[in-house]
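*Asks:* Quick check, what structure comes out for this input:
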Amino acid sequence: MINPILNTDSYKTSHHLQYPSGATRVFSYVESRGGAHDATLFFGLQAILKSEFLTPVTTAHVDEAEELLTAHGLPFNRVGWDLLVARHGGRLPIEIRAVAEGSVIPTHNAMMTVVNNDPDFFWLTSYVETALLRVWYPVTVATISWSVRQAIKAALEKTADDVEGQLPFKLHDFGARGVSSEASAALGGLAHLVSFQGSDTLSAIVAGRRFYGEPMAGFSIPAAEHSTITSWGREHEVDAYANMIARFGKPGATYAVVSDSYDLYAAIEHLWGETLRQQVIDSGATLVVRPDSGDPVTVVAKTLALLAERFGTTLNGKGYKVLNTVRVIQGDGVNPESIQAILDRTIADGFSAENIAFGMGGALLQKLDRDTQRFAYKASAVEVDGVWRDVFKDPVTDAGKRSKRGLLGLTRGSDGWKTVAVDGARFAPLDGGENALVPVFRDGELLVDLTLAQVRAAAAAAG
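*Replies:* Just a heads-up that it's a prediction; the model follows:
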């Protein structure tokens, strides 16, 4: 476990010397200041709190931090950290409030607030910014996944009979190898599983168990990769496919086979569609053909057309074609824009969206940053000599970085979500109503422990 004192930015270790004399409390908030999406799905704070905020600071941590930071060229607040250990047993005397995970909140609203509870630790509110603001990552992944869910859901509602049965498995997480760390795979992969149940990111399944009490957060199927196909040699490509049928083609099962190692269209027309056609049908399983190269829109369209020729289709209740025995998963060049384009082309060609699933990797877990949704953690109020006063920034060079001021909460009424002013005692809205930002952490203790099922239910209710 990392030393909690060192889980911050270097410059913050000098900030205890920079606040006004008489400062006793600092109040900060987190918001998305806009970005690629006009709303965000809040998720991942609980995992961060469990993994990084429940370990008490010890004297050994203090000693290590003092040695390192002094050599690093910075002042060290030895008095403050020793007091934290002595008075609070090393537990952080702060209160973190947040909206319920799974909530979809319009941008430009406070989703989380932080304030210190002990006046001697006014500097701690901003000290923990570095660790807490990393919530931008699971929130952004969850938002991307949720927005794709809306697009796929709309396509299924138009063209499929069983929308709720199909939807959870239409976007599969292929991103584990494309992220910067196993921790990113775990937290980002779990954020995706708020909206879907398909994943090949095993770290996310483990994270679901550890952080959200979910025994099995996602599912996968046997699937081929290029090495397992090409190791047979080009002249034995058909044998590689036959082996997949023999190994995994059981009644009621589903298995996926990448089929573009050499000539995708020839593989569909002649190998799958002629030589192995009857074996595929007789197996009683569903074969999922995976193209993995070329322009995604045109390749998927031609793949569907060729499979329809070889295996036939059935019209569903909404008048769209459904492939018999086979399906398609597109896992190359997949992002929110290409998914929408593929769905549009699929529907235009008369096929139901239930014929196609998507595997999304880097665009889901890695092709994003804090600026995707312009996340910020800002101080908005400070208590000096017993009186709260507003704190804000308003740079003339960038109005988009103007911050909120005062003590803040969040309410939800008939007109939607709204950031509101709250009092300095109970943090209740001044104009009445209930603060939707509820305490989730106080003085080293986790106060709310949600299950993934609860988070999923909240997200599903949002759309």
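*Asks:* switch to C-alpha atoms for all contacts and neighbour counts from now on
*Replies:* Will do.
*Asks:* Check which residues of the helix of greatest length in the chain are buried.
*Replies:* Secondary structure assigned by DSSP state H gives helix 136-159 as the longest helix of the chain. Residues 136-149, 152-153, 155-159 are the ones in helix 136-159 that count as buried (16 or more other Cα atoms under 10 Å).
*Asks:* Check which helices and strands it is in contact with.
*Replies:* Helix 136-159 sits against strand 39-41, helix 163-166, helix 182-192, helix 336-348, helix 362-365, with contacts defined as 3 or more Cα pairs under 8 Å, 6 or more residues apart in numbering; DSSP states H and E.
*Asks:* Can you say which of these is nearest to N243?
*Replies:* Nearest to N243 among the helices and strands packed on helix 136-159 is helix 163-166; the distance by Cα to Cα comes to 27.9 Å.
*Asks:* one more, for comparison:
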Amino acid sequence: MQSNTSTLASILSNPILNTDSYKASHFLQYPPEATGMFSYVESRGGRFDETVFFGLQMLLKEYLCRPIDDRMIDEARDFFAVHGEPFNEAGWRYIVATYGGYLPVRIRAVPEGTVVPTHNVLMTVESDDPEVFWLASYLETMLLRIWYPVTVATQSWHLRRTIAGYLDRTSDDPAQLPFKLHDFGARGVSSTESSAIGGAAHLVSFSGSDTVLGVIAANRYYNETMAAFSVPAAEHSTITAWGREREADAYRNMLRQFGRPGAIVSVVSDSYDLFAALDLWGTALRQEVIDSGAVLVVRPDSGAPREIVLRTLRALDATFGAEPNGKGYRVLRHVRVIQGDGINAQTIETLLAALAEAGYAADNLVFGMGGALLQQLNRDTQRFAMKCSAIRLGEVWQGVCKDPVTDTGKRSKKGRLTLLRNRRTGAYRTAELPLQWDDQTLERDWEDALVEVFDSGRLLVDDTFAAIRARAHAAAVVSA
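*Replies:* Down below sits the predicted model:
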């Protein structure tokens, strides 16, 4: 059995164990003449009709750019021996001896940040060493987790489009868009890894976050100096620590500590009575807010979002005032509101529509999104799947697929596949390799949209976060 000195961290870093139990037995289940395997990843539809591809570079750097070694093989052998599964020890030893421990697979993918309609190939995995051809499927468990950053990035991209639409309608300042949806999700995710991966994915579309690990992941895995920013903000403990009778002092302290010209200070204001707090802000503390030169962002944190946000805006309007912008919508002076309670795609749309109907610009409201941003998603949100689509028998590739009569939505694609992009229209379509250009017009109009990003431990593309953002933002403009 494995040594008692093995830590959970060391086990989690072993790619041989980063799989499903039954995968260990699959090397005995393929046709004896099999020599190569080809698999692909796609979104088979779901909540959104377009996906933003993101997160593969993180996954490759963390797991596949490091070699396996004999210790890892020993650990896996001892585990599976008692777990009840056969183990291909010879195959894994072969990888160490022949490839220095790097896994001999090739991965092609659409560039990260690219927006692709569902039902198209996003990524392919090929292994053509006859000794370990089964690797393409063995890695499915690990590689299919790409669903998570893709789904987070996709949701945030669509929310960016929603918010951008209301800014275009009601605001004179579209430059604020990157900071309109702030990541509050760190405490609501299932693991630190989810916090890092999902937090980074959100930042493809936005630049505000309190999820520290997500910002660090974007920085480190994507060559960025600082991917997102935050501001000083109060929580309930920093207000209630002063006691209810000193609530005004707690608010005043926030202004004195952080209130500077051009600064933003966020203060949760419903620890006791939101409406009494709004009165404090608009009377006893009003001049101090103005004199600080900062923008005070009031956070109501309870109640029905639509009702509370509108009542908060109107109370602040009554005391601080507002000015009509060039589109005729009111913009508050000196203050803004951030709503972080109950925020999801539906409430964002509802609140922005309510503001516009009430005559307020979208400038006045910022969103903080927690569990719905990083946790209330799963693989079925976009119906992600990774399937074997071709097997090489001897020297000949043959397309294979599943086609269950009980669920045609699970029908998979056949052949060695790629993704084509139309040079003129930007449209995408999945095609089979090798590409057969029927005529010069077809070859002129279409190009291969997948690029080789990984081969046997070598990372072939090391993209920047800025480049990924640029792709996603450009696609949002085209789709709008």
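*Asks:* Put together CSV for the helices and strands packed on helix 136-159 of the first structure, with mean neighbour count on each row.
*Replies:* As requested, those are exported to CSV (neighbours: other Cα atoms under 10 Å):
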stretch, mean neighbour count
strand 39-41, 25
helix 163-166, 14
helix 182-192, 25
helix 336-348, 17
helix 362-365, 24
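*Asks:* which one of the ones you listed lies closest to A176 of the first structure?
*Replies:* helix 182-192 (5.2 Å).
*Asks:* re the thing from before, equivalent range in the second structure for the longest helix of the first structure?
*Replies:* Alignment of helix 136-159 of the first structure against the second structure: residues 147-170, by TM-score structural alignment.
*Asks:* Also stretch 41-53 of the first structure?
*Replies:* Using TM-score structural alignment, stretch 41-53 of the first structure pairs with 52-64 in the second structure.
*Asks:* Quick one: map P86 of the second structure onto the first structure.
*Replies:* Match for P86 of the second structure (TM-score structural alignment): P75.
*Asks:* so its match sits in a helix?
*Replies:* No - per DSSP: H, G, I helix; E, B strand; the rest coil, P75 of the first structure lies outside any helix segment and is coil.
*Asks:* so what's the nearest residue to it once chain neighbours are set aside up against?
*Replies:* Nearest residue to P75 of the first structure, sequence neighbours excluded (Cα to Cα, 6 or more residues apart in numbering): S14, at 5.7 Å. Counting by Cα atoms under 8 Å, 6 or more residues apart in numbering, S14 of the first structure touches L74, P75, F76, N77.
*Asks:* before we move on, the earlier item: the match of stretch 41-53 of the first structure: which residues count as buried?
*Replies:* By 16+ other Cα under 10 Å, the buried positions in stretch 52-64 of the second structure come out as V52, F53, F54, G55, L56, Q57, M58, L59, L60, K61, Y63, L64.
*Asks:* Just those: which are in helices?
*Replies:* Counting by DSSP H, the part of these found in helices is L56, Q57, M58, L59.
*Asks:* from memory the first one sits against I146, does it?
*Replies:* Yes - with contact taken as Cα atoms under 8 Å, L56 of the second structure and I146 are classed as touching, separated by 6.4 Å.
*Asks:* ok, which stretches of the stretch 251-400 of the second structure are helices?
*Replies:* 274-282, 286-292, 305-320, 345-357, 371-374 (DSSP state H, counting those that start in this stretch).
*Asks:* Mind putting those into CSV with distance to N219 of the second structure?
*Replies:* Formatted as CSV, these follow (distance: least, Cα to Cα, whole Å):
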stretch, distance to N219 of the second structure
helix 274-282, 38
helix 286-292, 33
helix 305-320, 34
helix 345-357, 27
helix 371-374, 19
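*Asks:* Relative to S456 of the second structure, which of those helices is closest?
*Replies:* S456 of the second structure lies closest to helix 371-374 among the helices of the stretch 251-400 of the second structure, at 31.6 Å (Cα to Cα).
*Asks:* which other residues reach the closest one?
*Replies:* Contacts for helix 371-374 of the second structure (Cα under 8 Å, 6+ apart): 152, 155-156, 183-186, 188-189, 194-195, 198-199, 343-344.
*Asks:* farthest-separated two in the residues you listed?
*Replies:* Within the contacts of helix 371-374 of the second structure, S194 and I343 form the most distant pair, 19.4 Å apart (Cα to Cα).
*Asks:* Looking for the alignment partner of T118 of the second structure in the first structure.
*Replies:* So T118 of the second structure corresponds to T107, using TM-score structural alignment.
*Asks:* G101 of the second structure too?
*Replies:* Under the alignment (TM-score structural alignment), G101 of the second structure pairs with G90 of the first structure.
*Asks:* show me what contacts its match?
*Replies:* Residues in contact with G90 of the first structure (Cα under 8 Å, 6+ apart) are P56, V57, T58, L84.
*Asks:* how about the first one, secondary structure?
*Replies:* If I follow you right, that is P56 of the first structure. Classification of P56 of the first structure using three-state DSSP returns coil.
*Asks:* Just to check, it is in contact with L84?
*Replies:* No - look at P56 of the first structure against L84 with Cα under 8 Å: they stay out of range, at 9.5 Å.
*Asks:* between those two, which one's more packed in?
*Replies:* Neighbours per residue (other Cα atoms under 10 Å) separate P56 of the first structure from L84, with L84 holding more: 22 against 18.
*Asks:* How far does the helix or strand harbouring that one sit from its chain's centre?
*Replies:* Following DSSP states H and E, one finds L84 of the first structure within helix 78-88. With Cα atoms, centre = their mean, to the nearest Å as the basis, helix 78-88 of the first structure stands 36 Å off its chain's centre.
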